[in-house]
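J.: Could you look at this predicted model? Sequence included:
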Amino acid sequence: MDRRSFFRTAALGGAGSLTLAAPAIAHSAPQVQWRCTSSFPKGLDTVYGGAEDLARYVREASGGNFDIQVFASGEIVPGLQAADAAQNGTVEMCHTAAYYFVGKSPTWALGTVIPFGLNARGMNAWLYYGGGNDALNAYYNEQGLQFMAAGNTGTQMGGWFRNEIGGLDDMQGLQMRVAGLGGQIMEALGVVPQQIAGGDVYAALERGAIDATEWVGPYDDNSLGFQRVAPYYYYPGWWEGNATLSVFCNREAYEALPDEYRSLLDTAARAVNTDMLAEYDYKNPTALRELVDTGAQLRRFPDDVMNAGYEASLDLYADFRQNVDGWADIYDSMMKFQSEHFLWQQVAEQTFANFMQEKQSQGQLPAQIQGEGSVGGGTDN
């Protein structure tokens, strides 16, 4: 069954009731029109497309009675004002990344990701079964918003560097485009964080105004040509072990919806959350190969950089627990689950992955044996 059929069927109570229930639902459901402002431009088809997918699922499942119009960044408000627009009722909903708003409070970042936090699977498990949604909404509701996870990029890359990083000493004084909590941690490592709009990053790298930039991952990076001016492509993006995107609904508008519309929004957001991660997992391997073929040189962050970043993160979080409103309850819930999650990953998931990665590196996967090749050209420090 395709996704459209699923949503229409789900909203009507199951396949068996489809024929009889459709007219009743269509006649009884109220007409609701919402506007959703995105923090993303249309050119980022995967992340921007998440909001369009959600709107389509809701529209089709409600027979057009619940209609959400999606607007790209800048069409109503700038991307970094999306949450404000939902808070103050300029729009009923926004699609964004919560960590864009750490200027309000570091606690906002917990709805997206924190350095050395959960990976995508762990984040979803915590949100849906570990009390994460309840913990986050206890905080966001106080801000006049209702939170729903609505997309994930998976673990991101560490970014593009003009020069190789041999160790922690090479981070000193580095001018790097990196924001949010990641920027604060990088600053503790000696980096000078810079906030530069996405459209200006390439030019800043080319003329040497910055030495490095983080972005997202291979698919979103591939069209930007960073490898031509900053060829060293570092991994992993330890400040973004996942990147959960979110829908924030104006709390009053959300509460005014009929129960079935609130349920439909939640179902659609969950579908978008799952689908976006799958899309990135499908597109990133091909994009990574293309980047390597056009000059990107893969490098792993040195251990001393990773360890220093980890220790700096723990120090920052200890301060937040004492001094930042709302941080402790959400963070403690997340970290309690994290300790169990990575134990499970180590026992089964990672053991299997390590074995298969060995086969991949040895050229023994079926497609490789048939001569289709694999991503190469990089070395680890």
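T.: Thanks, I have the structure now. Numbers count the residues shown, from 1 in each chain.

J.: Every contact and neighbour count from this point should use C-alpha atoms.
T.: Will do.

J.: any idea how far residue 8 is from residue 302?
T.: According to C-alpha to C-alpha, to the nearest Å, residue 8 stands 50 Å off from residue 302.

J.: So the two - more neighbours on which side?
T.: The neighbour comparison of residue 8 against residue 302 (other C-alpha atoms under 10 Å) goes to residue 8, with 21 against 16.

J.: Next one: that one relative to residue 18, how far apart?
T.: 8 Å.

J.: Strands of the stretch 51-200 of the chain, residue ranges please.
T.: Along the stretch 51-200 of the chain, counting by DSSP state E, counting those that start in this stretch, strands occupy 66-71, 93-96, 145-152, 159-161, 175-177, 192-194.

J.: one more structure, for comparison:
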Amino acid sequence: MQRRSILLSSGVAAATLMAAHTSAQAQPAIRWRMTSSFPKTLDTLFGTSEFVCRRVSEMTDEKFQIQLFAPGELVAGNAVLDAVGKGVVDAGHTASNYYTGKDPSFAFDSVVPFGMNSRQQSAWMIMGDGKKLMRNLFKEQNIYNVPCGNIGTQMGGWFRKEIKTVADLKGLKIRLPGLGGDVMAKLGALPQQIPGSDIYPALERGTIDAVEWIGPYDDEKLGFNQVAKYYYTPSWWEGGGQCSMYVNLDKWNELPKEYRAVFEAACAEGQAYMQAMYDTLNPPALRRLIAKGTQVRPFSNEIMTSAYAAAESIYEEISAKNPRFKEIYDNWKAFRNSQIQWLGVAERRFDNMMATVIR
């Protein structure tokens, strides 16, 4: 009886696998073109795009293939939103805070100054109202958006000189996109919009005085420590930088439902993949940078509190004239505040304790 049961179970499993393979074989062959906002040199960001494309291929028996292009090969790195919406490319991997000039509401799909960390952002997107609110926004751009990767809390950037007070920010030319740039402008700085591939030459030539990018691993690869000495922390404008996959809405609607499920599953894997890479690679990279002479500095309390006040003021100003922003902001803020209160009960206390005992 046991042998018969085993044989029967084995037969069922084999039949199931054969049916799944037959189903995959029956699906159409689809070829997409995807562009990225991130340079090929960054195996964290561009590497996540590659990872997602590979997983989509693997999960569809190579029937669904996505060809990935670096910034500038098809479209500029900061033009992904328009390129995907207009169908110039089928999909794109980017950060939505690059497009706040079109509508500041896009920041909520990526990162907002003094916002949530990566876990809290993911919670808002998955279990809160974030995904629904963002989908409504992106539908107007003919785009279907899927979270795909989170960088975590970033560093506050590289500066040629020490920044001790708000007065030191006056006239400072800093590469800083999105709402973070708006906050810096309110404090007297001159934020610049510069694509990732052009940052190093601008800093080296003195076209800019400071640059924020991401964190130790990526910043070391781009060589910022060779032209700027002071490395500030934390990035109060990017407490948890979410990246997203954009898909042309018409192309998304054409996809078989099985392929849609595969694509979203691959992006979910990419979400975990990116953060795991950063959490693994940043600690040794920071040690190497310090050994090479980098001086890590905290932003002063004066700068942080002034920036927070400026950010809150900006959100209220935008809300007064942008109903879409206000709708998302009110929902996001309530979720953020609740998350911060919970964080203080257990996790922050635990993290602070571990930081004092581990050397």
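T.: Sure thing, it's come through. The model shown is predicted, which means the values in this text are computed figures rather than measured ones.

J.: TM-score for these two?
T.: Scored against TM-score structural alignment, normalised by the length of the second structure, the superposed chains reach a TM-score of 0.93; 348 aligned residues with a C-alpha RMSD of 1.7 Å.

J.: Include mean neighbour count and distance to residue 348 of the first structure when you put the strands of the stretch 51-200 of the first structure into TSV, please.
T.: Shown next, in TSV, are the strands of the stretch 51-200 of the first structure (neighbours: other C-alpha atoms under 10 Å; distance: least, C-alpha to C-alpha, whole Å):
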stretch	mean neighbour count	distance to residue 348 of the first structure
strand 66-71	20	41
strand 93-96	30	33
strand 145-152	27	23
strand 159-161	26	29
strand 175-177	24	37
strand 192-194	20	38
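
J.: Can you tell me which of the ones you listed is nearest to residue 239 of the first structure?
T.: With C-alpha to C-alpha as the criterion, residue 239 of the first structure lies closest to strand 159-161 of these, at 11.0 Å.

J.: mean shift of that closest one relative to the second structure?
T.: Aligned to the second structure and superposed, strand 159-161 of the first structure gives a mean residue distance of 0.7 Å (mean C-alpha distance after the TM-score superposition for the first structure).

J.: residue in the first structure matching residue 267 of the second structure?
T.: Aligned by TM-score structural alignment, residue 267 of the second structure pairs with residue 269 of the first structure.

J.: and its match, what does it touch?
T.: Residues near residue 269 of the first structure by C-alpha atoms under 8 Å, 6 or more residues apart in numbering: 54, 148-151, 247.

J.: how about 6 Å then?
T.: residue 150 (C-alpha atoms under 6 Å, 6 or more residues apart in numbering).

J.: tell me which element it is part of?
T.: Per DSSP states H and E, residue 269 of the first structure falls inside helix 259-293.

J.: What span of the second structure is whatever helix or strand comes next after that helix aligned with?
T.: As assigned by DSSP H and E, the chain's next helix or strand after helix 259-293 of the first structure is strand 297-300. Matched against the second structure by TM-score structural alignment, strand 297-300 of the first structure falls on residues 295-298.

J.: measure residue 136 of the second structure to residue 129 of the second structure for me?
T.: Taking C-alpha to C-alpha, one finds residue 136 of the second structure at 11 Å from residue 129 of the second structure.

J.: Same question for residue 341 of the second structure.
T.: According to C-alpha to C-alpha, residue 341 of the second structure stands 19 Å off from residue 129 of the second structure.

J.: neighbour count winner among these two?
T.: residue 129 (15 against 10).

J.: what does the more buried one align to in the first structure?
T.: By TM-score structural alignment, residue 129 of the second structure lines up with residue 131.

J.: Skipping adjacent residues, who's closest to that match in space?
T.: Leaving out its chain neighbours, the residue that sits closest to residue 131 of the first structure by C-alpha to C-alpha, 6 or more residues apart in numbering is residue 333, at 7.6 Å.

J.: Kindly report the same for residue 161 of the first structure.
T.: residue 212 (4.3 Å).

J.: Counterpart of that neighbour over in the second structure?
T.: Using TM-score structural alignment, the partner of residue 212 of the first structure in the second structure is residue 210.

J.: wait, that match sits on residue 162?
T.: No. Look at residue 210 of the second structure against residue 162 with C-alpha atoms under 6 Å: they stay out of range, at 10.5 Å.

J.: Please identify which of these two sits among more neighbours.
T.: residue 210 (27 against 15).
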